[in-house]
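**Student:** Got a predicted structure here, sequence first:
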Amino acid sequence: MLLHVHLGLYGAWSFGGDESFTGASSIGAPRRIGERETFSQDGSAESPGSSYAGPPEPVGAVRVRLVSANGWADLRGATTCAAITEAEAAAVLARLGPDPLHNRPGDREEFIRRLLRRKTAVGLLLMDQSVVAGIGNIYRAEVLFRQRVDPWTPGSSLNIETAGRLWDDTVAAMSDGVRDGRIVTTPSALWSGGNAGALDGEAHFVYKRQGQPCRRCGDVVGMAEIGARKLYWCPGCQN
């Protein structure tokens, strides 16, 4: 049996463990910038060498708890949480588009093919799991901004070069997020403190920056509902 989890908007994993257990304190909603990577048994940041006596009592509606000799993980609020067979898992995977974090040979070309065949707005297509797997709302907004693509452009109106750049930048951005344990899409030149771990509203170009000046052109960052999610973009840079 395999565990099938889809975090959705509100799902989150929380973790804790001894000094040999490393990882972010949470994955999902909410996601905190600059999280420490070693945690005590209650999930709070603690220096290496702390004793570990097992996981704390569950807090809230824990859907799944995973426990090892060195750490634990709790799941709450997930849209999907089910034990499934390998055949069922294969069927789920078959419905998904290419995964930028895997970036296997042929994935780039398959993404381009799926994107260009649809007349739907590219801002929606990047959140469609049958087109590309795993892009969340932050990466959707930030990659479209970084590549200067209007979110309302139909996928079929994009050219192959632009579609390829969207894939390449998504691979780079998501890989950086996995490496760093946080989502930071701006360059260090824009960080007033010079430290990614201490960023305060400087981690992104447009995400949750509606009404503020664009970091690139100075135009006002916009926000609109698209596909029941908030979309952030710069009308000046993305036209």
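**Tutor:** That came in fine, so what should we check first?

**Student:** contacts and neighbour counts: CA atoms only from here.
**Tutor:** Will do.

**Student:** now the helices for this protein?
**Tutor:** Taking DSSP state H, the helices of the chain run over residues 86-94, 107-116, 122-125, 137-146, 160-180.

**Student:** Contacts only, for the residue positioned nearest the centre of the chain.
**Tutor:** Nearest to the mean C-alpha position of the chain, counting by CA atoms, centre = their mean, stands Gly136 at 4.7 Å. Applying CA atoms under 8 Å, 6 or more residues apart in numbering, we find Gly136 in contact with Met127.

**Student:** Could you do the one 3 residues further on as well?
**Tutor:** Contacts of Tyr139 were listed using CA under 8 Å, 6+ apart, and they are 170, 173-174.

**Student:** What's the local residue count around Arg179?
**Tutor:** Number of residues near Arg179 (other CA atoms under 10 Å) recorded here: 10.

**Student:** likewise the one 3 residues further on?
**Tutor:** Here the number of neighbours of Arg182 (other CA under 10 Å) works out to 20.

**Student:** right, and out of the contacts of Tyr139, which lies closest to His204?
**Tutor:** The closest of the contacts of Tyr139 to His204 turns out to be Ala173 (CA to CA; 11.5 Å).

**Student:** who touches the closest one in this structure?
**Tutor:** Ala173 neighbours (CA under 8 Å, 6+ apart): 139, 143, 185.

**Student:** before we go on, here's another structure to hold up against the first:
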Amino acid sequence: MPEGPTLHRLARVHQRNFAGREVRVSSPQGKFADGAALVDGHVLKKAEAWGKHLLHHYDSGLVVHVHLGLIGAFSESEVPMGPPVGQVRMRMVGAEFGTDLRGPTICEVLHEPELAAIANRLGPDPLRRKADPELAWARLHRSKRSIAALLMDQSVVAGVGNVYRAELLFRRNMSPMLTGAGVSRAEWDAMWIDLVEMMKVGLRRGKIITIRREDDHGEGSYAKGRPRTYVYRRAGLPCRICGTPIQYTVLEGRNLFWCPTCQPD
């Protein structure tokens, strides 16, 4: 599932390509036909992201809310666009550029009060200006859930996925099984700073880069074209720092990777 920086990059692309202009919106697949008709021909005022949610604000006051889920993706192209290929949920066409959305978990039109309800459920997004880590701290520091589970809870921190979760905990030498209540305020402050820095790199580079330059050597990445990681998808392989085999388990339905030596209980 795409993590926060991917959605923020998409928001920047859509802001650049469509904002301030009338946009033709359609649903070649048909599943979003009613919603598309509500915003078709209106001016896109702003595109933004909050965590894993992409939001298109129109001059009518309506907002198109997109959550890509596991397989959702946008494809960008110049106009004129060719015939839709595959199951295109939403097509946006501007003066010079167009984009097709396929496979999202959510693609819907909201009124501002409905959008506010979503925002109130989300934790602070490290990539949004004025994001307040105090809100996340308030939700985690009394919790008996593991810090690994809490980091993936979008009501605690918005935009963190499996890669940033695993890599952040390794970089902080923190056991994923430590409870939220066991995390000190100083530790949380350091985690937040590290998370903001990593996600800004991901936004700028278009890749999730979590490994420090001095550690970026040795065995290659878990997949072609992906940057090296410390622990993510490295189960059974030696830790890049201490050589201990990386451990793996499933926690609350998601894969978890960690080094038992660098991240002791």
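**Tutor:** Now that the structure is in, tell me what you want to look at. Given the structure is predicted, the values throughout are model-derived calculations rather than measurements.

**Student:** Tell me how the two chains score on TM-score.
**Tutor:** TM-score of the superposed chains, computed with TM-score structural alignment, normalised by the length of the first structure, equals 0.77; 200 aligned residues with a CA RMSD of 2.2 Å.

**Student:** which one in the second structure is aligned with Val122 of the first structure?
**Tutor:** Aligned counterpart of Val122 of the first structure in the second structure: Ile147 (TM-score structural alignment).

**Student:** Quick check: its match touching Ser184?
**Tutor:** No. Counting by CA atoms under 8 Å, Ser184 is not a contact partner of Ile147 of the second structure; they are 11.5 Å apart.

**Student:** picking that back up, go through the contacts of Tyr139 of the first structure and say which is closest to Lys208 of the first structure.
**Tutor:** Nearest member of those to Lys208 of the first structure, counting by CA to CA, is Ala173, at 17.6 Å.

**Student:** To which residue of the second structure is that closest one aligned?
**Tutor:** For Ala173 of the first structure, the residue aligned by TM-score structural alignment is Met198.

**Student:** likewise Leu93 of the first structure?
**Tutor:** Checking TM-score structural alignment: Leu93 of the first structure goes with Ala119.

**Student:** Any figure for the gap between that match and Thr229 of the second structure?
**Tutor:** 31 Å (CA to CA, to the nearest Å).

**Student:** Quick one: residues contacting the counterpart of Asn159 of the first structure in the second structure.
**Tutor:** Matched across to the second structure, Asn159 of the first structure falls on Ser184, judged by TM-score structural alignment. Applying CA under 8 Å, 6+ apart to Ser184 of the second structure gives the contacts His141.

**Student:** Quick one: neighbours of Glu134 of the second structure, just the number.
**Tutor:** Glu134 of the second structure: 15 neighbours (other CA under 10 Å).

**Student:** what separates it from Arg185 of the second structure, distance-wise?
**Tutor:** Taken as CA to CA, the span from Glu134 of the second structure to Arg185 of the second structure is 10 Å.

**Student:** likewise Lys200 of the second structure?
**Tutor:** 23 Å.

**Student:** neighbour count winner among the two?
**Tutor:** Between Lys200 of the second structure and Arg185, counting by other CA under 10 Å, Lys200 is the more crowded of the two (19 against 13).

**Student:** Verify the stated contact: that one with Leu127.
**Tutor:** Yes. Under the criterion of CA under 8 Å, Lys200 of the second structure makes contact with Leu127 at 6.8 Å.

**Student:** Common neighbours of those two, please.
**Tutor:** In contact with both Lys200 of the second structure and Leu127: Pro5, using CA under 8 Å, 6+ apart.

**Student:** where's Ala47 of the second structure relative to Leu62 of the second structure, distance?
**Tutor:** 12 Å.

**Student:** cool, and Arg89 of the second structure?
**Tutor:** Arg89 of the second structure sits at a distance of 18 Å from Leu62 of the second structure (criterion: CA to CA).

**Student:** and what of Thr210 of the second structure?
**Tutor:** 37 Å.

**Student:** Please identify which of those two sits among more neighbours.
**Tutor:** Thr210 (24 against 19).

**Student:** Mind telling me what the more buried one corresponds to in the first structure?
**Tutor:** Match for Thr210 of the second structure (TM-score structural alignment): Thr185.

**Student:** That match reaches Glu142, doesn't it?
**Tutor:** Yes. With contacts counted by CA under 8 Å, Thr185 of the first structure reaches Glu142, the gap being 6.8 Å.

**Student:** Could you name every residue contacting both of the two?
**Tutor:** Shared contacts of Thr185 of the first structure and Glu142, counting by CA under 8 Å, 6+ apart, come down to 204-205.

**Student:** how about stretch 4-14 of the second structure: buried residues?
**Tutor:** Judged by neighbour count (16 or more other CA atoms under 10 Å), stretch 4-14 of the second structure contains these buried residues: 4-12, 14.

**Student:** From the rest of the structure, what touches it?
**Tutor:** 47-55, 127, 158-161, 199-200, 202-203, 206.

**Student:** Could you do stretch 215-223 of the first structure as well?
**Tutor:** Under the criterion CA under 8 Å, 6+ apart, residues 205-206, 209-214, 230-237 lie in contact with stretch 215-223 of the first structure.

**Student:** show me what contacts Glu96 of the second structure?
**Tutor:** With CA under 8 Å, 6+ apart, Glu96 of the second structure has these contacts: 17, 78-80.

**Student:** Against Phe18 of the second structure, how distant is it?
**Tutor:** From Glu96 of the second structure to Phe18 of the second structure the distance is 9 Å (CA to CA).
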